[in-house]
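Asks: Can you look at this prediction? I've put the sequence above it.
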Amino acid sequence: MKVAVIGAGAVGLFVAASLKKQGEEVSLYLKNLQDQSLFENDGIHLNKRNQETIINDVQINPTHTTDFDGVIVCVKSYQVEQVLNDYQHVGHRQTKWVFLQNGMGHLKWIEKMTQPTYVGVVEYGLLKERGTSNRVSVKGEGRIKIAPFRGTSSIGKAEWESVFNQDVWTVLWREDYQEMLESKLILNACINPLTALLHARNGELLKNKHYNQAMRSCFAEIMEALGRHDQEEKWKEVERVCNDTKENQSSMLTDLIHNRPLELDAIVGYILKRGEARGIPMPTLQLVYTMLEGKQKSTNKNS
C-alpha cells in the first residue's frame, strides 16, 4: 500500500517509521522545508525499548501525489483545517484518509470530505527529542484506535487492517467513532490541561491530594457536559492512565514548554461548548481554560 503521512511531529514520525519498518511505501510531508535534506540524508530515528532504529528511504514532500492509496494526517487538531486547504491534491477520489488527533474539535472540518474518512486516537507515549527534527522516542507502549467516520466500506477497512502489522505496533479497530473519541477526550481533558497549568507530570495528579481534587472537579463537569452516566468506569480509567503514564509529560505541557499553540479549543473548548448547549455550569473547567489561555499568551509574549 502506498501511504502518505502528513505531519512530522512525534506521532507523524512514529507512524511513518512504523509503516516503513513493516515494508510499506511511505511518503512524509513536512511543513518546514529546511528539514527536508536532514530527513533525506539521515532518515527517521525511532527509539523504542532503548533500541534505536534508523528508517531510511521515506520519500519527503514528493510532487507526484495522485497515486496514494491512503493518507494519514498526524498534525495538531487546530492544524487540520489548514491541512485540508493545503493537501487536498494528495491522493484521488477513493484515497482513504485517517485523522489522528486529540479532542473532537477537528470533526467539523473533516465531515465535509468526500473521500473515505477514518478517525483515530493515539495512546502511545511519544516524545520528539528536543532540538531534533527527525528523532522520536516511544516513552510508553500503547495502541492506536481507528474507527470509520464518513464514506467508508468493509473493503477499505480490510485494506487498512492489512497494512498495520501487529508485530510492529498495536492498532485496534472500533465501530463507534463517537464513543472512541469521547472516551479519549475525557482522559485528555482531565489530564492534559491540569498538568500544563501545574507544570506537573501525569502521576502527580494522583499523588498530590490537592491536584487530585482539582482533577475530580474537572471530571465531574466533563461527564455532565457530555451527558455521560458511566462515571465510575471512566474515573477508574482516568486513574489507570495517570498511573500507567505517571512519569510522562502530557502533550499539552510539552507544547507549553516549547511555546507551541495548545489544543485548548479541541479539548476543553469543545467540552465547554457541549456543556453550554445543555445549560450546564462548568466553573472549574472554565477557570482552567481561561488560565491556560493567559499562560499561553504570556509565554508567547515573552518568547
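Replies: It's in.

Asks: Could you use CA atoms for every contact and neighbour count after this?
Replies: Noted.

Asks: Residue 69 versus the residue nearest to residue 59 when sequence neighbours are not counted, what's the distance?
Replies: Nearest residue to residue 59, sequence neighbours excluded (CA to CA, 6 or more residues apart in numbering): residue 27, at 4.4 Å. Separation of residue 27 from residue 69 (CA to CA, to the nearest Å): 12 Å.

Asks: Neighbour count for those two, which is higher?
Replies: residue 27 (23 against 18; other CA atoms under 10 Å).

Asks: Quick one: name whatever helix or strand follows the host helix or strand of the more buried one.
Replies: Under the criterion of DSSP states H and E, residue 27 resides in strand 25-29. Downstream of strand 25-29, the next assigned helix or strand under DSSP H and E is helix 36-42.

Asks: Now do that next one: which elements does it pack against?
Replies: Counting contacts by 3 or more CA pairs under 8 Å, 6 or more residues apart in numbering; DSSP states H and E, helix 36-42 is packed against strand 59-60.

Asks: got another, please set it beside the one above:
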Amino acid sequence: MTRIYIIGAGAVGLLMASFLSESGHAVTVVTRRPKQAEKINMLGITRYEINGDQKTFEVQATSKLEITDGAIVIVTTKYDALQSIYPSLAKLRPDVPLLFLQNGLAHMEKVLALQHENITFGSVQFGAQKGEETSVYHRGLGVLKLAIARGDKRVVQLLDFIKLESFSVQLENDAEQMLFEKALLNCFINPLTALLEVKNGQLIHNEHAFYLLQKLYKELMAAFPSVEQTFPFQSVYDLCERTANNTSSMLADRQKNRKLETETIVGAVINKAKKIGQEVPTLQVLYSLLLAVEESGEKM
C-alpha cells in the first residue's frame, strides 16, 4: 500500500483524498491549520455525491509536512499558497514523486526548478466544491488529465489504478499544452461568472452574458487558432450547460473575499498571446476589471 500525502485541504484536496481512500490507499492530508487536521482525524472526510448520496472515509491529517519513505505527494493548494510551500518541497528527498494540480501556467517553471526525479502535472476536469472543513461536494463528472514532465509513470499508474465510476484518468503527452488548454477553458467561464456574479449556466441563458462569452471565444480562437479543434464553441456551451448550477472557483473566491486566480489563469493566457504577437482586448478588459474588484475588496 502506497502512502499518499495530499498537501492542501480545499475542495480538490478533499475530493482527491476521498477517491484515494475509497480505492484502498493510505491517505494523509496536510492542512495549513491544525484545527482542521484535528477535525479530519476525528470525523474523516464526507463526500456528497452528485446524486445526493454521501459517503464518509477515514483519512489521516496533519499540519506538519513529514513524508515517509516510498510515499507520493500530491499538491492541491492554489497558486498563491504554493509559493509558501516550495521551500518545504525542496527539502524532500529527490526520489519522492510529486503531482501538482494547480490551475493556470504560472507555477510550471518554478516547479520544474525543483530537483525531484519524478514530476507530474495534472488538470482537474471534474467539479468540486468545499463544504465544511471535513466535507466536499462532487459537483460534476470529468477526467483527471495527467502529463509527465520528468521521470516515470509511477503517479499515473497509481491514479489509473483507481477503478471508480466517478473518477477516471487520461494521460496527455505535453504538460505545458495541457495546462494551457485548461487555463483557456477557465478563461471562458471564471472571469465572466466572477464579474457578473452568476452561476455557469447564466453564461448561455442570459442574452448579454452569452454575447460576451461568444465575443471572448472568437477572440481567443483568433489568437490561438491551433486549439480551435480542441475547443469548438459547442464544447464550451456544453460545459456551461452541464455545470449550469455550479459556482465557478473564481466566483467562490470572490464570494469569500479570497484572492482571485487572476494572474495564474487570465494573466497567463494574456502573456502567452503577447509572446506570439497576438492581442486579446476583451480578455485584457476582464483582467483589469478582476484586478480592480480584488483591489477594492468588493464581494457579494
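Replies: Good, I have the coordinates. On a predicted model such as this, the values are computed, not experimentally measured, just so you know.

Asks: tm score of chain vs chain?
Replies: Scored against TM-score structural alignment, normalised by the length of structure 2, the superposed chains reach a TM-score of 0.91; 297 aligned residues with a CA RMSD of 2.2 Å.

Asks: re the thing from before, show me what the residue nearest to residue 59 of structure 1 lines up with in structure 2.
Replies: For residue 27 of structure 1, the aligned residue in structure 2 is residue 28 (criterion: TM-score structural alignment).

Asks: Wait, its match touches residue 8, no?
Replies: No - using CA atoms under 8 Å as the test, residue 28 of structure 2 is too far from residue 8 to be in contact (10.4 Å).

Asks: Residue 69 of structure 2 corresponds to which position in structure 1?
Replies: Counting by TM-score structural alignment, residue 69 of structure 2 lines up with residue 67 in structure 1.

Asks: if we can go back for a sec, can you work out which residues contact both of residue 28 and residue 8 of structure 2?
Replies: Counting by CA atoms under 8 Å, 6 or more residues apart in numbering, residue 28 of structure 2 and residue 8 have no contacts in common.

Asks: Overlap of the contact sets of residue 27 and residue 69 of structure 1?
Replies: residue 3.

Asks: For residue 280 of structure 1, list the residues it contacts.
Replies: If a contact means CA under 8 Å, 6+ apart, then residue 280 of structure 1 has 224-225 as its contacts.

Asks: Can you classify it as helix, strand or coil?
Replies: Following DSSP: H, G, I helix; E, B strand; the rest coil, the label given to residue 280 of structure 1 is coil.

Asks: how about it, what's its partner in structure 2?
Replies: In structure 2, residue 280 of structure 1 lands on residue 278 (TM-score structural alignment).

Asks: how far away is its match from residue 51 of structure 2?
Replies: Distance, residue 278 of structure 2 to residue 51 of structure 2, by CA to CA: 44 Å.

Asks: Equivalent analysis for residue 180 of structure 2, please.
Replies: 31 Å.

Asks: who's more crowded, those two?
Replies: Per other CA under 10 Å, whichever of residue 180 of structure 2 and residue 51 has more neighbours is residue 180, with 20 against 8.

Asks: What residue in structure 1 is paired with the more buried one?
Replies: Residue 180 of structure 2 maps onto residue 182 in structure 1, by TM-score structural alignment.

Asks: check contacts around that match.
Replies: Shown in contact with residue 182 of structure 1 (CA under 8 Å, 6+ apart): 103-104.

Asks: Can you tell me the SS state at it?
Replies: helix.

Asks: circling back to that earlier point, so the match of residue 69 of structure 2 touches residue 92, yeah?
Replies: Yes - using CA under 8 Å, residue 67 of structure 1 is in contact with residue 92, at 7.0 Å.

Asks: At which residues are the helices of structure 2 located?
Replies: Secondary structure of structure 2 (DSSP state H): helices located at 11-22, 34-43, 79-90, 108-112, 154-160, 175-196, 202-205, 207-223, 233-242, 249-255, 268-275, 281-296.

Asks: by contact count, what packs against the shortest one?
Replies: Using 3+ CA pairs under 8 Å, 6+ apart as the contact criterion, the elements in contact with helix 202-205 of structure 2 are helix 175-196, helix 207-223, helix 233-242.

Asks: Could you tell me where that helix falls in structure 1?
Replies: On the basis of TM-score structural alignment, helix 202-205 of structure 2 is assigned to residues 204-207 in structure 1.

Asks: Quick one: map residue 257 of structure 2 onto structure 1.
Replies: Aligned partner of residue 257 of structure 2 by TM-score structural alignment: residue 259.

Asks: Kindly apply the preceding question to residue 241 of structure 2 instead.
Replies: Under the alignment (TM-score structural alignment), residue 241 of structure 2 pairs with residue 243 in structure 1.

Asks: which residues does the closest residue to its match other than its chain neighbours contact?
Replies: Counting by CA to CA, 6+ apart, residue 243 of structure 1 lies nearest to residue 203, which is 5.6 Å off, once chain neighbours are set aside. Neighbour list for residue 203 of structure 1: 242-243, 245-248 [criterion: CA under 8 Å, 6+ apart].

Asks: Let's have those in TSV, adding distance to residue 46 of structure 1 and neighbour count.
Replies: TSV is the format used below for the contacts of residue 203 of structure 1 (distance: CA to CA, whole Å; neighbours: other CA atoms under 10 Å):
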residue	distance to residue 46 of structure 1	neighbour count
242	25	22
243	25	17
245	20	19
246	22	19
247	20	15
248	18	18
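
Asks: now, which of those residues sits nearest residue 43 of structure 1?
Replies: Set against residue 43 of structure 1, the nearest of the contacts of residue 203 of structure 1 by CA to CA is residue 248 (26.0 Å).

Asks: The closest one reaches residue 201, doesn't it?
Replies: Yes - in this structure residue 248 of structure 1 lies within contact range of residue 201 using CA under 8 Å: 5.8 Å.

Asks: what's the span of stretch 165-180 of structure 2, first residue to last?
Replies: 27 Å.

Asks: What residues of it count as buried?
Replies: 167-169, 171, 175-176, 178-180 (16 or more other CA atoms under 10 Å).

Asks: Redo the residues you listed as a markdown table? Include distance to residue 86 of structure 2.
Replies: Converted to a markdown table, the buried residues of stretch 165-180 of structure 2 look like this (distance: CA to CA, whole Å):
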| residue | distance to residue 86 of structure 2 |
| --- | --- |
| 167 | 28 |
| 168 | 28 |
| 169 | 26 |
| 171 | 26 |
| 175 | 20 |
| 176 | 20 |
| 178 | 22 |
| 179 | 20 |
| 180 | 22 |
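
Asks: Looking at these, which is nearest residue 85 of structure 2?
Replies: residue 179 (20.6 Å).

Asks: any idea how far residue 81 of structure 2 is from that closest one?
Replies: Using CA to CA, we find residue 179 of structure 2 at a distance of 18 Å from residue 81 of structure 2.
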